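>>> Sequence and computational prediction follow.
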Amino acid sequence: MSNRKLGLLLSVPPTHKSVDTVFQLSQAALRQRDEVYLYLIDEGVKNIRDARYEELAAGGVKLFACAYGCQQHQVPTEGISDKISLCGLVVLSGLIEACDQFLAFT
């Protein structure tokens, strides 16, 4: 039997309380051996250098950041973890469709 797939969308800046909630939820899902897909969009892209999110990516979370969002919010992308994929909204659409559950933190 395959693992459940949890999709998460984060669109808030690093100062928002949902940033920690998403981190903790991701960790809990990984402990249950669920597949976790996290998409950073809008101001959420400002979290790509957060050590907690780099840890999640290194630990198995499939982490995606909106390339356009990075450009719009002037988030430098050079030197980010190679475990973080820069992509567009087509990937987000695919994640929403493919995941068993999808939660948005906006």
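Cool, the structure landed.
>>> hey, let's count contacts and neighbours off CA atoms from now on
OK.
>>> Doesn't residue 44 lie inside a strand?
No. Secondary structure assignment (DSSP: H, G, I helix; E, B strand; the rest coil) places residue 44 in helix, not in a strand.
>>> Okay, one more to line up with it:
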Amino acid sequence: MKFGILLSTHPDKGDGPAVQNLIQAAQKCGDTVYLYLLDEGTRFIPEEWVQNLPSSAVHVYSCAYGAQSRRINDPGKTTFCGLVMLTQIMEGCDRFVSFN
């Protein structure tokens, strides 16, 4: 199964731990996980748990415009892209949740 997550909230809202738990639960079920960081969610890019996701086989995408407008740099662990990728994730996943 493919499991997609959209995270567009500011880290201060506190959705990060819930997203981390969902990712871990999906991986335990053998799901392929896709995370898309949008708008305020791009502020999660520098966080260690996000930077470690690709090494655990999670596909991490970040809105290039959202990160650029917030002056957030990525050390190369996530893939910058546009909303077309988000649409493809939403269409291609068996399950999809959104934090916004």
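Yep, that arrived. Keep in mind the model is a prediction, meaning the values are calculated, not measured.
>>> Just list the residues touching the aligned residue in structure 1 for residue 50 of structure 2, thanks.
Aligned by TM-score structural alignment, residue 50 of structure 2 pairs with residue 53 of structure 1. Residue 53 of structure 1 is in contact with 23, 47, counting by C-alpha atoms under 8 Å, 6 or more residues apart in numbering.
>>> quick one: the helix or strand harbouring residue 53 of structure 1 to structure 2 mean distance?
Assessed by DSSP states H and E, residue 53 of structure 1 sits inside helix 51-58. With mean C-alpha distance after the TM-score superposition for structure 1, helix 51-58 of structure 1 departs from structure 2 by a mean of 1.5 Å once superposed.
>>> How about stretch 89-96 of structure 1?
Looks like 0.4 Å for stretch 89-96 of structure 1 (mean C-alpha distance after the TM-score superposition for structure 1).
>>> centre of the chain versus that stretch, how much separation?
12 Å (C-alpha atoms, centre = their mean, to the nearest Å).
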